[in-house]
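Participant: Predicted model and sequence follow; I will ask about them next.
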Amino acid sequence: MAIIEHSLHPADRAEMEKMRAYLAQQPKLTISPETKGIYDAFMASILPAVGVTFEQEVIGDIPGWWCKPGSAEPEAAIIHFHGGAYVVGSAEAYRPFVSHIAAGTGMTAFIPDYALAPERPFPAAFHDAGAVLDGLHRQGFRKLALTGDSAGGGLALALAQDAARKKTQEGPSIQHVVAMSPWTDLTLTAPSLASHADIDPVLTCEVLAGAAELYAGASIDRRDPRLSPLFGVMSGMPPIMIHVGTDEILFDDAASYDTAAQEAMNLSCAFLRSGLPSQP
């Protein structure tokens, strides 16, 4: 995958400075069941995209919200997995955010209320994500894309890897994956967790460690690719786009995944050039 670095537009830089000043006056972010309301209120404060409507539905026994632009291809849909470190976040609160994805792509987008810890720990979120994917396929959606931010970005990548591993002609086909600041390594060994600790305005390693403990517990191998897609098999994956900010503590979660995916693609190409079968 090509790496493209975008310089901040002056207008964006001004907004980022305002955001940093605002966050500096707020209590440090904590992620726990008690802060779900605070997180939801923050996400719900985003202005929704013009012309996008919202509808509730249950897909594969998982409730969620549709974001529907004025016109969209009937057999195409996006599934967006919200962020919140597997502990906070909700489909309803994410409607304004995802409405801009729907409006920008011209595709309907479904936000599932997947399982959250500590009430429903790993692998409940992964199972819910798969249920939504299968449910949309059964409803006739043949062109499916996955998007997600933070933990949701990691969940989208994990689901795409699993779908690629067991892909059949009759099963759901994922066309694209877009991950924004994905959390891909719950072992918490990425260098940027320490090197970016003083410049990330939102997250801390301590916050992620607490969330990982709530979701995965102490006895689960956190290299399980359903938890940490960085350690999964990436061959056969659809096209992937990853967005991450250079000041984020999750920078290396994104960069390491990009490197591993690129190596998997190069290995697959080498097999093809030699006339040998590609990896499963």
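Facilitator: That came through fine.
Participant: okay, CA-based contacts and neighbour counts for the rest of this
Facilitator: Fine.
Participant: do you know how far Ala164 is from His9?
Facilitator: 37 Å (CA to CA, to the nearest Å).
Participant: and these two? which has more neighbours close in?
Facilitator: Neighbours per residue (other CA atoms under 10 Å) separate Ala164 from His9, with Ala164 holding more: 20 against 9.
Participant: For Thr122, the count of nearby residues, please.
Facilitator: Rather than Thr, residue 122 is Phe. 20.
Participant: residues contacting it?
Facilitator: Tyr215, Ala216, Leu227 (CA atoms under 8 Å, 6 or more residues apart in numbering).
Participant: Adding distance to Leu188, write those residues out as TSV.
Facilitator: TSV is the format used below for the contacts of Phe122 (distance: CA to CA, whole Å):
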residue	distance to Leu188
Tyr215	14
Ala216	12
Leu227	12
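Participant: ok, and for stretch 49-65, which residues are buried?
Facilitator: For stretch 49-65, a neighbour-count test (16 or more other CA atoms under 10 Å) marks Ala49, Val52, Thr53, Phe54, Ile59, Gly60, Ile62, Pro63, Gly64, Trp65 as buried.
Participant: Name the residues that touch it?
Facilitator: If you take CA under 8 Å, 6+ apart as the criterion, stretch 49-65 is touched by 66-70, 91-92, 95-96, 99-100, 102-103, 110-114, 128, 131-136.
Participant: The structure to be compared is supplied as follows:
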Amino acid sequence: MTRINHPLSPADRITMGAMRAYLKLQPEMVLTPEGREAYDAFIGAVPTADGVMFEEAQIAGVDGWWCRPADRQPGVAILYIHGGAFTLGSARSYRHFASHLARAAGAVTFVPDYALAPEHPYPAALTDIRSVLRGLRATGVGRVGVVGDSAGGGLALAIAQMTDPEVEASLPVIDTVVALSPWTDLSLAAPGIAERTAADPLLSRAQLKTAASLYAGHVQDLRTPDLSPCFGLKGKMPPTMIHVGTDEILLDDALAYEGVAEVHVWSGMTHVFPASLQSLEAAPEAIALTGAFLRAQLGRGA
């Protein structure tokens, strides 16, 4: 696979400068349960995509929301795993952002309320996600794509690298994956964690270390592939696309997948920039690329 570099547009350069100035005046994001209300308000402010309906539902005992675009391919579905450092985020707040991916991909999309830490540490989130995947298959969905951002992107990659003996070899659990700014190394050992601290206005090593500890629970080795998928067997990956910004401390987490994924590197962009659909030119561009990729992959044999 390949790495594709995207230059920073003049308009986005101005926008990012203004955003950085604003963020300097704001308190640091809290990646513990105390930060859930503020985080939901932040991500929930993303406008809903036109032509997408929402439906609250439950799959395999896991609550969540369906995003149903008017134009959709039959027999395919997307599972969207939200971010939030394993401790924050909800399906209700993320459904607005997920609706844009659903419309771009032309596929019904389910956003689950998977178990959050510290109340439910590893492997509870992975257990919920695998249950939902099996549930989707049980409804007759022929092809499934998994998309996730940040911690959710790490979970998507981890689940894609696992084997499932309960699923027939002819019917893989996941047909394609997209990860947006994925967190794939909870050990925080990558050089970029230190090298890009000054460039990243959103995340710090201290924040991530706290969240990693809450999620890992009693697991001592944070390099365990189910926790940190960049240490797993990437050779068994389904077709995969990754988006990441040059100005985020998790850049190396995404670049670890060069060679097995189509990695899009966006100059000057920060963590999960595609969610900034109202302000950044790069955001709808990334969504459009993601939608085209998912349409192509999920349309095969559907």
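Facilitator: Arrived safely, thanks for sending. Just so we're clear, the structure is a prediction, and the values are computed from it rather than from any experiment.
Participant: and which of the buried residues of stretch 49-65 of structure 1 is nearest Arg13 of structure 1?
Facilitator: Ranked by distance to Arg13 of structure 1 (CA to CA), these are led by Ala49 at 21.9 Å.
Participant: which stretches of the stretch 51-200 of structure 1 form strands?
Facilitator: 53-59, 62-68, 76-81, 108-112, 143-149, 174-180 (DSSP state E, counting those that start in this stretch).
Participant: Tell me which of those strands is the most buried.
Facilitator: Of all those, strand 108-112 carries the top mean neighbour count, a mean of 28, counting by mean count of other CA atoms under 10 Å.
Participant: Point me to the residue sitting closest to the centre of structure 1.
Facilitator: Note on structure 1: the residue nearest the mean C-alpha position is Gly153, at 1.5 Å, using CA atoms, centre = their mean.
Participant: surely it meets Trp183?
Facilitator: Yes: with contacts counted by CA atoms under 8 Å, Gly153 of structure 1 reaches Trp183, the gap being 6.6 Å.
Participant: Count the neighbours of the closest residue to Ala292 of structure 2 other than its chain neighbours for me.
Facilitator: Spatially, and ignoring its direct neighbours in sequence, Ala292 of structure 2 is nearest to Ala105 (6.3 Å; CA to CA, 6 or more residues apart in numbering). A count of nearby residues for Ala105 of structure 2, using other CA under 10 Å, gives 30.
Participant: Look up how far Ala190 of structure 2 lies from Ala105 of structure 2.
Facilitator: From Ala105 of structure 2 to Ala190 of structure 2 the distance is 32 Å (CA to CA).
Participant: With adjacent residues omitted, what lies nearest to Glu28 of structure 2?
Facilitator: Glu28 of structure 2 sits nearest to Leu202 (CA to CA, 6+ apart), 7.7 Å away.
Participant: Might one say that that neighbour is in contact with Met29?
Facilitator: Yes: under the criterion of CA under 8 Å, Leu202 of structure 2 makes contact with Met29 at 7.4 Å.
Participant: More neighbours: which of those two?
Facilitator: Neighbours per residue (other CA under 10 Å) separate Leu202 of structure 2 from Met29, with Leu202 holding more: 17 against 13.
Participant: before we move on, the earlier item: so the residue nearest to Glu28 of structure 2, which state does it fall into?
Facilitator: coil (DSSP: H, G, I helix; E, B strand; the rest coil).
Participant: What lines up with it in structure 1?
Facilitator: In structure 1, Leu202 of structure 2 lines up with Val202, judged by TM-score structural alignment.
Participant: List the contacts of its match.
Facilitator: By CA under 8 Å, 6+ apart, the neighbours of Val202 of structure 1 are Leu23, Lys28, Leu29.
Participant: The first one in helix, strand or coil?
Facilitator: What that stands for is Leu23 of structure 1. Assignment for Leu23 of structure 1 (three-state DSSP): helix.
Participant: Pull up the gap between it and Phe271 of structure 1, please.
Facilitator: As defined by CA to CA, Leu23 of structure 1 lies at a distance of 49 Å from Phe271 of structure 1.
Participant: Then Leu155 of structure 1?
Facilitator: Separation of Leu155 of structure 1 from Phe271 of structure 1 (CA to CA) stands at 29 Å.
Participant: more crowded one of the two?
Facilitator: A count of neighbours by other CA under 10 Å puts Leu155 above the other of Leu155 of structure 1 and Phe271, at 32 against 13.
Participant: pretty sure the more buried one contacts Phe126?
Facilitator: Yes: assessed by CA under 8 Å, Leu155 of structure 1 is found in contact with Phe126 at 6.8 Å.
Participant: so what sits against both of those two?
Facilitator: What both Leu155 of structure 1 and Phe126 touch, as defined by CA under 8 Å, 6+ apart, is the set Arg226.
Participant: Next, please give the residue ranges for the helices of the stretch 151-300 of structure 2.
Facilitator: Per DSSP state H, counting those that start in this stretch, the stretch 151-300 of structure 2 carries helices over the ranges 151-161, 192-195, 205-216, 251-255, 282-298.
Participant: What residues sit buried inside the third one?
Facilitator: Within helix 205-216 of structure 2, the residues that qualify as buried are Gln207, Leu208, Ala211, Ala212, Ser213, Leu214, Tyr215, Ala216, counting by 16+ other CA under 10 Å.
Participant: What of stretch 225-245 of structure 1?
Facilitator: Result for stretch 225-245 of structure 1 [16+ other CA under 10 Å]: buried residues 225-238, 240, 242-244.
Participant: Could you tell me which of those residues belong to strands?
Facilitator: Here DSSP state E is the test, and the buried residues of stretch 225-245 of structure 1 give Ile240, Ile242, His243 as lying in strands.
Participant: ok, for the last one, nearest residue in space, not its chain neighbours?
Facilitator: In this case it means His243 of structure 1. The shortest distance from His243 of structure 1 to any non-neighbouring residue, by CA to CA, 6+ apart, is to Met180 (4.7 Å).
Participant: same thing with the second one?
Facilitator: Using CA to CA, 6+ apart and skipping the chain neighbours, the partner closest in space to Ile242 of structure 1 is Ala179 (4.8 Å).
Participant: dump the residue contacts of that neighbour.
Facilitator: Counting by CA under 8 Å, 6+ apart, Ala179 of structure 1 has contacts 147-150, 152-154, 156-157, 240-243.
Participant: between the residues you listed, which is nearest Gln175 of structure 1?
Facilitator: Within the contacts of Ala179 of structure 1, the smallest distance to Gln175 of structure 1 is 9.3 Å, found for Ile240 (CA to CA).
Participant: Next up, the contacts around the nearest residue to the closest one once chain neighbours are set aside.
Facilitator: Spatial nearest neighbour of Ile240 of structure 1, chain neighbours left out: Val177 (4.8 Å); criterion: CA to CA, 6+ apart. Contacts for Val177 of structure 1 were tallied using CA under 8 Å, 6+ apart; they are Ala145, Leu146, Thr147, Ala156, Leu157, Ala160, Pro238, Pro239, Ile240, Met241.
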